[in-house]
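Undergrad: generate coordinates for the sequence data below:
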Amino acid sequence: MEVKQGCWMIAEATGEAEQLEAKVRTLGWSVTRLSPPWSGCCLEDDSECRIGVVHVDGLSADRIGQLESLILRSRCLWLAVAAEDTLEAAESRKLIATLCHGLVAPTVESQELGCLMQQAHMMSTLQRHDVEQRGMTGAASNDDSEYEMVGSTPVMWKLFQMIRKVAAVEAPVFISGESGTGKELTAQAIHERSPRASACFHAINCGALPDHLIQSELFGHEKGAFTGAVQKKIGRIEATDGGTLFLDEIGDLPFELQVNLLRFLETRTIQRVGGLEDIPVDVRIVAATHVDLERAVEEGRFREDLYHRLNVLQIKVPPLREHQEDIEILARYFFERFAGEKPSHLRGISRDALLVMRQYSWPGNVRELINRMRRAMIMCEHRLIQPEDLGIERRKMSRQILTLEQAKERAEREALIAALGRNKNKIHPAAKELGVSRVTIYRLMEKHGVIRPESSAQPTA
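TA: Reported below is the predicted structural model:
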């Protein structure tokens, strides 16, 4: 008899459970039996077991709690075996309804059980294959960043193109944008596409350090330079030699330290605090802020000469409300990015939730989107994330009144951009999907100001 892929089995040590295990083995499955207590069991390494069978009859409320925690940590689909009277208990009913792929009675015929197990095995294999494929074809993951730069709208294509252009040269870059738009990620993308990619990338938040520490943090200090300086310290600028240093919230840099940074940009040398030696350092500076530096210069809070030294090449990272068509792409990306945190019953995002997300103004931009998605994935008790799981109050959503013609124009533009994004910006498949000619696609692109990137592949920075 051919042995199929293995399966987990969770059951109390009862005669009924023994009979169920024997029936499963007779169907050709190898069984890995898990006996209580289940609080210490681990199913993270379940590559050989694509499905699970749980015998719910006779389990106490405490056992149900252990079982729920165990199943939530697993990656496979589960079939529940339970008698009708077991379903009258609220804990058992909730466990089966939210965490199990199917339900059968203990008296189930072998043929029916075998069909259900085979179906669950096929579904589990498809789901894993889908996740693996998305992992191979999506943006390369980076453990040092919360998310990759993802988007298919014209404003994001423009950003990606700008990143590639400025990455090829050595001049300082100034990145502006609201909080949460991804300025540090933009700086890292510039570094990774520059000739300095093999060297280090360091980031420092100028507004997060106390004034009395930031000079030592940037330039380092000699032993004995001040009370507590018991040994020499290499500063961030010197430690980044050959690489890229990202100075976030540069507008918060104390005025008296701005001259030190200006001197480094002019001479490419530094002096450690308490030292006299000029140390040459080869570092590219990328700076960013969410404040208006031009106004800060006018108000005397920021040196004009330093501003012009930093502001050689400019990049503006758009707020999320300016590329709302990317919200669905980003939401689905984060759903997969944090899939390890979600309960096993959660399968995706509902259409109502996506609608609410498109109508929301996102004052916290992409950072807020990440936080709300992670919250929703943990709190959701349904198979699909609902609007209430996101924690967005409908009264806070923007209520822009559109005429019928404006609504049609917006829908047409969103459909065009979505079709191009799904088809890697290729005209023919996008036209086929929308049921129009290639000429119509070109006409719509011109009408709505939609441009394709230089490469025909879907752009990711």
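
Undergrad: CA only for contacts and neighbour counts going forward, please
TA: OK.

Undergrad: could you pull out the strands in the stretch 251-400 of the chain for me?
TA: With DSSP state E, counting those that start in this stretch, the ranges of strands along the stretch 251-400 of the chain come out as 269-270, 279-280, 284-289, 313-316, 348-349, 384-385.

Undergrad: mind giving me the packing neighbours of the third one?
TA: The contact analysis (3 or more Cα pairs under 8 Å, 6 or more residues apart in numbering; DSSP states H and E) places strand 284-289 against strand 173-176, helix 183-192, strand 244-248, helix 304-310.

Undergrad: dump the ones you listed to TSV, plus mean neighbour count and distance to residue 7.
TA: As requested, those are arranged in TSV below (neighbours: other Cα atoms under 10 Å; distance: least, Cα to Cα, whole Å):
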stretch	mean neighbour count	distance to residue 7
strand 173-176	24	52
helix 183-192	23	42
strand 244-248	25	50
helix 304-310	16	60
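
Undergrad: if we can go back for a sec, out of the strands of the stretch 251-400 of the chain, which one sits most buried?
TA: Compared across those, strand 284-289 shows the largest average neighbour count, a mean of 24 (mean count of other Cα atoms under 10 Å).

Undergrad: list of residues touching that strand?
TA: For strand 284-289, contacts defined as Cα atoms under 8 Å, 6 or more residues apart in numbering pick out 170-177, 183-184, 187, 242-251, 310.

Undergrad: go with 7 Å
TA: Residues outside strand 284-289 that contact it (Cα atoms under 7 Å, 6 or more residues apart in numbering): 170, 172-177, 183, 187, 243-251, 310.

Undergrad: okay, the helices and strands packed on strand 284-289 in CSV with distance to residue 373 next?
TA: Converted to CSV, these look like this (distance: least, Cα to Cα, whole Å):
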stretch, distance to residue 373
strand 173-176, 25
helix 183-192, 19
strand 244-248, 25
helix 304-310, 35
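
Undergrad: second input sequence below; structure requested for side-by-side comparison:
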Amino acid sequence: MNDNARPKLLIVEDDEGLQRQLRWAYDDYDVVVASDRSTAIDMLRAEEPAVVTLDLGLPPDPDGVSEGFATLAEILALKPDTKVIIASGHGARESAMRAIASGAYDFYQKPVDIDELGMIVKRAFHLHAIEADNARLAAQPTEDARVLGGMITAAPEMLKVARTIERVANTDVSVMLLGASGTGKELLARGVHQASSRKGGAFVAINCGAIPENLLEAELFGHEKGAFTGAVKTTEGKIELAQGGTLFLDEVGDIPLPLQVKLLRFLQERVIERIGGRKAISVDTRIVCATHRNLEEMIAEGSFREDLYYRLAEIVVRIPTLAERPGDAALLAKHFVKMFASTMNPTVKGLSPDALAAIDRWPWPGNVRELENRMKRAVIMADGKLVTAADLDLDGGDDDHGDGDQINLKAVRDAADRKAIRRAIARTEGNISNAAKLLGISRPTLYDLIKQHGLQV
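TA: Got it, this is the predicted structure:
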């Protein structure tokens, strides 16, 4: 099918007047109609519609539901991924619940509310597209989704990052990884190491923001016995331990200025002195660093040395957020389900359609780390074979594809506001001033909206 073709919608309805009304109502879709089971199945085979609206009262049983249920069963047997929306004025809710139990996607009651049905149809198409994308990704060989020996991605934005890193890995240039917290900076740093000629050496990582300032120098440069109280033996620092390998300095923007001077000297001369020592020690190590902070602003403020920045940032790689990596959230979620289920809840086999839809629309402000944590909790809490949206505890208020009952204008506006605010905050890495600029409002207005909608930032 042509990628630009409109999605196909099959309307199974024996009332010709309602057929015409529904056909006219859906300009966004390629609508085909059928008035009985035989024609409906022929249309299903020929047109392969993603979504079907089905009246249960079809000839030769227009006053009952038997023919409608037979049609539903045949549709799902032929194309199980079809989203079937049931219409019924016969026994209404009881028949609708029975249809959903039999595999229907949703229902609506006659007389038809075109706007309400339109939202249900739109949501069904959206979910079908998500499931189709995930089926396509799942069908790809595993190696197509894995890059740099471990990172899972199918997004062009992330594959571009991977290609850049692979190209620079075999050089000895310093690499700086810039990205929000939770985007996988350490995994990419390991990828640099594993793709380089230094992969036989050690990969040593240190989070400069997690170590108290008075201890960081000793952690990096080591110390001699007796250099300070508690120094009962000579200890090599992280720089020495990375001899012949790679040193990963995470959150390098948190290194205090006095220590920046000492680090710069090492980068220039490739020698260090341990605390309390007088001997110059030559060290051959490759530096990869990362930060979520804006180092250029810090340089302007005088809190980060410009000469150190240029030594560390010979190659700069900007890592996209998970929200900027289309399809990766679902791909990673499936990976985490398999990983955690094997040890924590072996009965769990995958993700339900509503879970995939919730994962797709969530902005993931905490990036891959947030996704991993949510999946771990969801796998533990799941009662059935599939992790559901309820297990994930994701707020459904961001669903711009709408709930069938949510057509109140204020509710729709509030949902849109929440979604825009969350995405702006995620894309600016939690910087409220930049998020306000992105949204085109003032900083106080954004704070008011955050408070009004009860958002956590």
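
Undergrad: would you pull the TM-score for this pair?
TA: Overlay of the two chains. TM-score (TM-score structural alignment, normalised by the length of the second structure): 0.55; 264 aligned residues with a Cα RMSD of 2.4 Å.

Undergrad: one step back: wait, which of the strands of the stretch 251-400 of the first structure is closest to residue 365 of the first structure?
TA: Closest of the strands of the stretch 251-400 of the first structure to residue 365 of the first structure is strand 313-316, at 14.0 Å (criterion: Cα to Cα).

Undergrad: residues touching the spatially most central residue of the second structure, list them.
TA: Nearest to the geometric centre of the second structure sits residue 329, at 3.0 Å (Cα atoms, centre = their mean). Going by Cα under 7 Å, 6+ apart, residue 329 of the second structure touches 322, 359, 360.

Undergrad: quick one: contacts for the aligned partner of the last one in the first structure?
TA: Looking back up the chat, that one is residue 360 of the second structure. Residue pairing (TM-score structural alignment): residue 360 of the second structure is matched to residue 358 of the first structure. By Cα under 7 Å, 6+ apart, residue 358 of the first structure lies in contact with 324, 327.

Undergrad: picking that back up, possible to save the contacts of residue 329 of the second structure as a markdown table with distance to residue 402 of the second structure?
TA: Output for the contacts of residue 329 of the second structure, formatted as a markdown table (distance: Cα to Cα, whole Å):
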| residue | distance to residue 402 of the second structure |
| --- | --- |
| 322 | 23 |
| 359 | 15 |
| 360 | 14 |
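
Undergrad: grab the nearest non-local neighbour of residue 142 of the first structure.
TA: residue 148 (7.4 Å; Cα to Cα, 6 or more residues apart in numbering).

Undergrad: what lines up with that neighbour in the second structure?
TA: So residue 148 of the first structure corresponds to residue 150, using TM-score structural alignment.

Undergrad: what's the answer for residue 348 of the first structure, then?
TA: Aligned counterpart of residue 348 of the first structure in the second structure: residue 350 (TM-score structural alignment).

Undergrad: pretty sure that match sits against residue 387.
TA: Yes: Residue 350 of the second structure lies in contact with residue 387 (Cα atoms under 7 Å); the separation is 6.3 Å.

Undergrad: so how far is residue 222 of the second structure from residue 280 of the second structure?
TA: 12 Å (Cα to Cα, to the nearest Å).

Undergrad: who has more neighbours out of these two?
TA: Higher neighbour count among residue 280 of the second structure and residue 222: residue 222, with 22 against 11, using other Cα atoms under 10 Å.

Undergrad: tell me which residue of the first structure lines up with that one.
TA: Under the alignment (TM-score structural alignment), residue 222 of the second structure pairs with residue 220 in the first structure.

Undergrad: which residues are in contact with the nearest residue to that match once chain neighbours are set aside?
TA: The shortest distance from residue 220 of the first structure to any non-neighbouring residue, by Cα to Cα, 6+ apart, is to residue 235 (3.6 Å). Contact analysis of residue 235 of the first structure by Cα under 7 Å, 6+ apart lists 216, 217, 218, 219, 220.

Undergrad: now the second structure: which of those residues match?
TA: Compared against the second structure with both residues aligned by TM-score structural alignment, their matches' Cα atoms under 7 Å, the contacts of residue 235 of the first structure retain 216, 217, 218, 219, 220.

Undergrad: which among the residues you listed gets closest to residue 428 of the first structure?
TA: For these, the nearest to residue 428 of the first structure is residue 218 (52.7 Å; Cα to Cα).

Undergrad: any idea how far the closest one is from residue 443 of the first structure?
TA: To residue 443 of the first structure, residue 218 of the first structure is 53 Å away according to Cα to Cα.
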